[in-house]
Structure formats: C-alpha cells, structure tokens
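Chemist: Let me see the structure of the following:
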Amino acid sequence: MIPVPDLVVLLALGLCLFAVVGSLIPLVPGAALSVGGVLLYWWNSGYADPGPFVLVGLVGLALLALVLDWFGGAVSASAGGASTRTTLAAAVVALPLTLVAGPVGLLLGVAGTVFALTYYENEDVEESARIAAYTTVGMLASSVAQALLTAFVFLGMLLVVIY
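Modeler: Below is the predicted model of the structure:
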C-alpha cells in the first residue's frame, strides 16, 4: 500500500502538474513552477530526497524549459531571418494581444507583426510570409518542447515520491 503523502508533497506535485499545463498557456511560467515544485519537495524532505543527481537532473530539465520559454520565439524568429528590431516589435505587439485573445492573439500578433515589418523592410511577400511562418512554427515547437520537458519533470517527481 502506498502511503498518503502530506499536504506539502501534494502541493509540490500539483505545482509540477500545473507546470505541464502552464507551459502551453502564454504568460504562465510553467517551467518556473516545475523548479518550484521540485525544490519545495526537496526542502520538505529535509534536503534529502531526491538525491543530488536526480535533483540536478530534474532542475536542469526545468531550467532548460525555462530557457525555451524565454528565448524560443526570439531564436526561431532570428533563425527564420527576422531582424532583431522585428523580433522585439513582435514581442511588444503580441503581449497585449495575448492578454485580450490568449494564445491565438499571441500567434497572430507575432505572425502579423513579423510579416508586416519584414515586408516593410524587403517588399517581398513570399519571403515575409516564410519568415513569419518560420517564427510561428518555432514558437509552437518551443511550447511543445516545454510541455515535454515539464512532463518529464512531473513524471520524475512522481517516481521520487512513490519510490
């Protein structure tokens, strides 16, 4: 029979589970919630469980997801050919649209801004569309990667708690 975990353990697991969902929702710091859940559990165990290698692995996965969250869109925009100015403008335009229209506002705000500013710079519809599409696909791929990484952290924490 598996013992019933205490409230802090449930909270730590809840943070890790919400991190998976949060990694797919704009403006929710999913990866940071994973780090918080792992460290809360570690603190609650008296810094004994998980062991140092598992702790570093779980926190490392969560930090990698955090880096993807912060820089994934900018890296994909840059790799697609968008200028730094265009990337920054897309971030500024997408933020209020995300607050109003959620994930759709984020994607449309970024794609539309990248397309419009790239077209303004080069007057090439096909090239501007390609860069906007590359940026949008990169952002979506970054979100999927974040969800997978935070899911691995959650599953790792489940194993730590059960065993």
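Chemist: only C-alpha atoms for contact and neighbour calcs from this point on.
Modeler: Will do.
Chemist: How is Pro26 assigned, secondary-structure-wise?
Modeler: For Pro26, the assignment made with DSSP: H, G, I helix; E, B strand; the rest coil gives coil.
Chemist: Near the closest residue to it other than its chain neighbours, how many other residues are there?
Modeler: Distances taken as C-alpha to C-alpha, 6 or more residues apart in numbering place Pro103 nearest to Pro26, at 6.1 Å, with adjacent residues excluded. Counted by other C-alpha atoms under 10 Å, the residues lying close to Pro103 total 17.
Chemist: Please generate a structure for the following sequence too, so the two can be compared:
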Amino acid sequence: MIDAVALVALALLIAGVIASVVPGVPAGLLSLAGVYVEFLFGSGDMTYWLLFSFTVVGVLAVVVDLFGGAVAARGRGASGTTTLIAAVTGLVLFFVAGPIGVVVGMFLAVFLLELRREDRSFDEAWDNGVWATAGMLASGLAVFLLVTSMLVGYVVFVLWLGSGTTF
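Modeler: Okay, the predicted model is just below:
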C-alpha cells in the first residue's frame, strides 16, 4: 500500500519526467522535490546514500537543463549575447508556436545574429545555428533520461524494495 507522502513524491517525480520535454519548466527541481518530500516526510525507507545519489542526479539534470544548449552554442563559437537572445527567443516562441517554435526560434535567432557579425560567413552562422539547436535538443534528451532514472530509482529502491534495501 502506498501512503499519501509516497503518492505526492511519485506525482512530483512523474511531473519532472513530463516537464523534461517542456521548455522552461524545471524538471530536475520537480524531481528533487519529490525525492525530498519522501525523505523528509516519508516512512524512512530512503537512506542517506540513496538521497545523496538522487541529489547528484537531480542537480546534474538542473545544470544540463539550464546550460546544455548554451554550452553547445558557445563550444561552436557563438557569442554569449547570441546564446542568451536565442534562449529568450525560444522561450517566447514556445508560448506562440509550441515546441516547434522553440526549435525553429533557437535556430533562426542564432543563425541571424551570428550572420550579422562581421567575422562570420554564411556557413559559420548556419553551423552555429545547427549546433545550438542540436545542443538544446540533446540537453533535453539528457534531462529526460536523468529524471526518468530518478523516477525508476524511486520506484525500485524506495517503493518496491522499501526498507529491505542496503543502498
């Protein structure tokens, strides 16, 4: 039987997985909230080692979510200003055109802003736009996998194995 605290924790972990595919929603923080609800208010089946493991994965998800696309763009040579404007453009276009707006907006913002730079050719601007967009999509996939692993870990180590675990 699952108690109310476990249901809240499970709901937050599931919300984290769903949020991982929605730009601008902090999937890692939702998942961490679920873990800490269980640890603080649950039946005591979560050990400190398990809490530490969940925390490391959750913090990694937050960092990847916040900086994954920017790191890819910067690694390819896009300016910090371009990266920031592209992120804001993608977020705004999410509310106008949904997830497709984010992808197209990110690409176009990086491409057009990089094309305006005097030291960039068309091909370099195009490559930066592609890399920034690919980095954003890859970081989204990484966040999805990280928060999904937290959900699976919670179900296996806390709900299924319960206090019988030695982790």
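Chemist: circling back to that earlier point, which residue of structure 2 sits opposite the residue nearest to Pro26 of structure 1 in the alignment?
Modeler: Superposed on structure 2 with TM-score structural alignment, Pro103 of structure 1 falls opposite Pro99.
Chemist: how close does the residue most central in space within structure 1 sit to Ala129 of structure 1?
Modeler: The centroid of structure 1 falls nearest to Asp69 when counting by C-alpha atoms, centre = their mean (3.6 Å). Asp69 of structure 1 sits 24 Å away from Ala129 of structure 1, going by C-alpha to C-alpha, to the nearest Å.
Chemist: Kindly report the same for Asp49 of structure 1.
Modeler: 50 Å.
Chemist: try Met157 of structure 1
Modeler: In this structure, Met157 of structure 1 and Ala129 of structure 1 are 42 Å apart, going by C-alpha to C-alpha.
Chemist: neighbour-wise, which of the two wins?
Modeler: More crowded of Met157 of structure 1 and Ala129, by other C-alpha under 10 Å: Met157, with 25 against 18.
Chemist: Val38 is in contact with that one, correct?
Modeler: Yes. Here Met157 of structure 1 lies in contact with Val38, judged by C-alpha atoms under 8 Å, at a distance of 7.1 Å.
Chemist: shared neighbours, those two?
Modeler: Cys16 (C-alpha atoms under 8 Å, 6 or more residues apart in numbering).
Chemist: Could you point out the residues of structure 2 onto which stretch 60-70 of structure 1 aligns?
Modeler: Taking TM-score structural alignment, stretch 60-70 of structure 1 hits residues 56-66 over in structure 2.
Chemist: Would you mind getting the average deviation of that stretch from structure 1?
Modeler: Following the fit onto structure 1, the mean deviation recorded for stretch 56-66 of structure 2 is 0.6 Å by mean C-alpha distance after the TM-score superposition for structure 1.
Chemist: Need the contact partners of that stretch.
Modeler: Counting by C-alpha under 8 Å, 6+ apart, 26-29, 31-32, 139-140, 142-143, 146-147, 150 sit against stretch 56-66 of structure 2.
Chemist: Kindly reformat those residues as a markdown table containing distance to Phe111 of structure 2.
Modeler: Shown next, in a markdown table, are the contacts of stretch 56-66 of structure 2 (distance: C-alpha to C-alpha, whole Å):
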| residue | distance to Phe111 of structure 2 |
| --- | --- |
| Pro26 | 27 |
| Ala27 | 28 |
| Gly28 | 29 |
| Leu29 | 31 |
| Ser31 | 34 |
| Leu32 | 35 |
| Ser139 | 19 |
| Gly140 | 20 |
| Ala142 | 24 |
| Val143 | 25 |
| Leu146 | 30 |
| Val147 | 31 |
| Met150 | 36 |
